[in-house]
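I'd like to go over a predicted model; first the sequence, then the structure.
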Amino acid sequence: MIVLSASFFLRSRWIQFRAIMGQSNSQLSEFQKRKLLHEFHTFFDLNKDGKLEVKDMHLAKKKICEMSGWKPGTEKYRKINELIIQIWTKLDEDGDANFDGRITEDEWLNMWENFNRRSLLKATKENNNGTTNIPDWLEKYIEYKFDLLDRTGDGEIDIEEYEYVMSEFGVPSKDARNAFIMFSENYQKKVDAVYFRELCVQLYRSDDPCALGNFINGRLNYTD
């Protein structure tokens, strides 16, 4: 009876965790794949050659420095350069399965399935829901992205800042504004670093089409 009770408890925790995350197992759903591939092609593969390499990360550094007016030799330039190197080093370790210095679409998706698997197992063993678990490199990337969007550096992203930065990545102004209204809950929610991280976790981890984090990249749907 004790064994059965323990088994039932663990199963209940597992089901609860799956319900919170909106996913039933470590395998990515088609919805998750579309989200992750959109992220890959829009914000990572900046030279649009179908694979992610260190040069894409340097293009990201160049873009943010040009947008912000940070010149080589300045403290801001030095910090963003160090951050980009840290992100790539960790991302390369997690994603480059065949050690050829590049991450393909398949490797990108496999990386996320592997992380989901590890995260689900860890959450079950530690008796928690695991909703905040993300890779180490992504923690740094979220910091970078928040700073990129927070143009004035006041610790909060407003709609004008968001629309401007999204336009640099090809997002139409109308879509950006509608997306901001969605994830800010019609301007009722302050988009600070804590809430932005929460939204990012939903974008990368959740299989729930209603999760507000789905909109943080200015994409209103992932059906096409």
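Happy to help now that I have it. Residues are numbered from 1 along each chain as shown.

only C-alpha atoms from now on, for both contacts and neighbour counts.
Noted.

what ranges do the strands span in this protein?
For the chain, applying DSSP state E gives strands covering 51-52, 103-104.

contacts for stretch 70-78, please.
Stretch 70-78 is contacted by residues C65 when judged by CA atoms under 8 Å, 6 or more residues apart in numbering.

quick one, helices of this protein?
For the chain, applying DSSP state H gives helices covering 2-21, 30-39, 54-68, 75-95, 105-126, 136-149, 159-168, 173-183, 193-205.

now for the longest one, which elements pack on it?
Contact analysis of helix 105-126 by 3 or more CA pairs under 8 Å, 6 or more residues apart in numbering; DSSP states H and E lists helix 2-21, helix 30-39, helix 75-95 as its packing neighbours.

give me the angle between the last one and helix 136-149.
Counting by axes from the mean of the first three to the mean of the last three CA atoms, to 10 degrees, helix 75-95 points 150 degrees away from the direction of helix 136-149.

let's bring in a second model and compare:
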Amino acid sequence: MVSDFRKKKLQHVFTTFFDTNKSGNIDKKDFELAIDNIAKLRKFTSGDAKYNEVKTTLLKIWDGLQSRADADKDGEVSFDEWVSMWDDYAKNPTAALDWQKDYCKFIFQLEDASNDGSIDSEEFSSVYASFGLNKSDAVAAFQKMSKGKSSVSFAEFQELWKEYFTSEDASAPGNFIFGKTSF
């Protein structure tokens, strides 16, 4: 059974980053809106190489998510289906599904605007502000996530990612990887 604390974290990711059209479920339309939002953030234009890369990656993530989490095969992922899938992940995070690994890598690369292999506070907070979160809260979340360091590498981010989806400790640094400081 998933605790209320973990459900709140899962709700944050579900609502803020996946259910972009606010329908209450995740579907392919949400991913199409996310592609547009990311293109706007990074100033990609439809058809250029970076736009196509984002589109291909996000649609691959959607296919993986839908095939794993859409238990009733209705073309949408409900919040209950989402929680169930991440609960399975929490039981064995070393056996992450390919789409989960792809999503982790995608988020890191999205945040690493300078493409230097690490994310800093400005890169991190700019992404979360583009998703409607308060930028100063995202800066504070970065400080907690990074444990006061100026940057976070991909290897560190992967560990923080696992912690986000598995930890019951409200002060665990991984709880802050999605730009929020409290649940």
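Yep, that arrived. Fair warning: this is a prediction, and the values are worked out from it, not measured in the lab.

circling back to that earlier point, which of the strands of the first structure sits most buried?
Sort the strands of the first structure by mean neighbour count, taking mean count of other CA atoms under 10 Å, and strand 51-52 sits at the top with a mean of 24.

mean shift between that strand and the second structure?
Between strand 51-52 of the first structure and its aligned stretch in the second structure, the superposed structures give an average distance of 0.4 Å (mean CA distance after the TM-score superposition for the first structure).

over which residues of the second structure does that strand lie when aligned?
When the second structure is aligned by TM-score structural alignment, the counterpart of strand 51-52 of the first structure is residues 25-26.

next one: stretch 41-58 of the second structure to chain centre, how far?
Distance of stretch 41-58 of the second structure from its chain centroid, counting by CA atoms, centre = their mean, to the nearest Å, is 18 Å.

related to what we said a few turns ago, how about CSV for the helices and strands packed on helix 105-126 of the first structure, with mean neighbour count added?
Formatted as CSV, these follow (neighbours: other CA atoms under 10 Å):
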stretch, mean neighbour count
helix 2-21, 14
helix 30-39, 18
helix 75-95, 17
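
looking at those helices, which is closest to F215 of the first structure?
Distances from F215 of the first structure to each of these were compared using CA to CA; the minimum, 10.0 Å, belongs to helix 30-39.

the second structure: matching residues for the closest one?
Helix 30-39 of the first structure lines up with residues 4-13 of the second structure when matched by TM-score structural alignment.

centre of the chain to the match of strand 51-52 of the first structure, how far?
Centroid displacement of stretch 25-26 of the second structure relative to its chain, using CA atoms, centre = their mean, is 15 Å.

contacts for that stretch?
For stretch 25-26 of the second structure, the external contacting residues (CA under 8 Å, 6+ apart) are 14, 18-19, 76-79.

apply 10 Å and report the result again.
By CA atoms under 10 Å, 6 or more residues apart in numbering, the residues outside stretch 25-26 of the second structure that reach it are 14-15, 17-20, 62, 65-66, 70, 75-82.

can I get the helices of the first structure in JSON lines including distance to A211 of the first structure?
Below are the helices of the first structure laid out as JSON lines (distance: least, CA to CA, whole Å):
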{"stretch": "helix 2-21", "distance to A211 of the first structure": "10"}
{"stretch": "helix 30-39", "distance to A211 of the first structure": "12"}
{"stretch": "helix 54-68", "distance to A211 of the first structure": "27"}
{"stretch": "helix 75-95", "distance to A211 of the first structure": "25"}
{"stretch": "helix 105-126", "distance to A211 of the first structure": "18"}
{"stretch": "helix 136-149", "distance to A211 of the first structure": "18"}
{"stretch": "helix 159-168", "distance to A211 of the first structure": "19"}
{"stretch": "helix 173-183", "distance to A211 of the first structure": "9"}
{"stretch": "helix 193-205", "distance to A211 of the first structure": "6"}
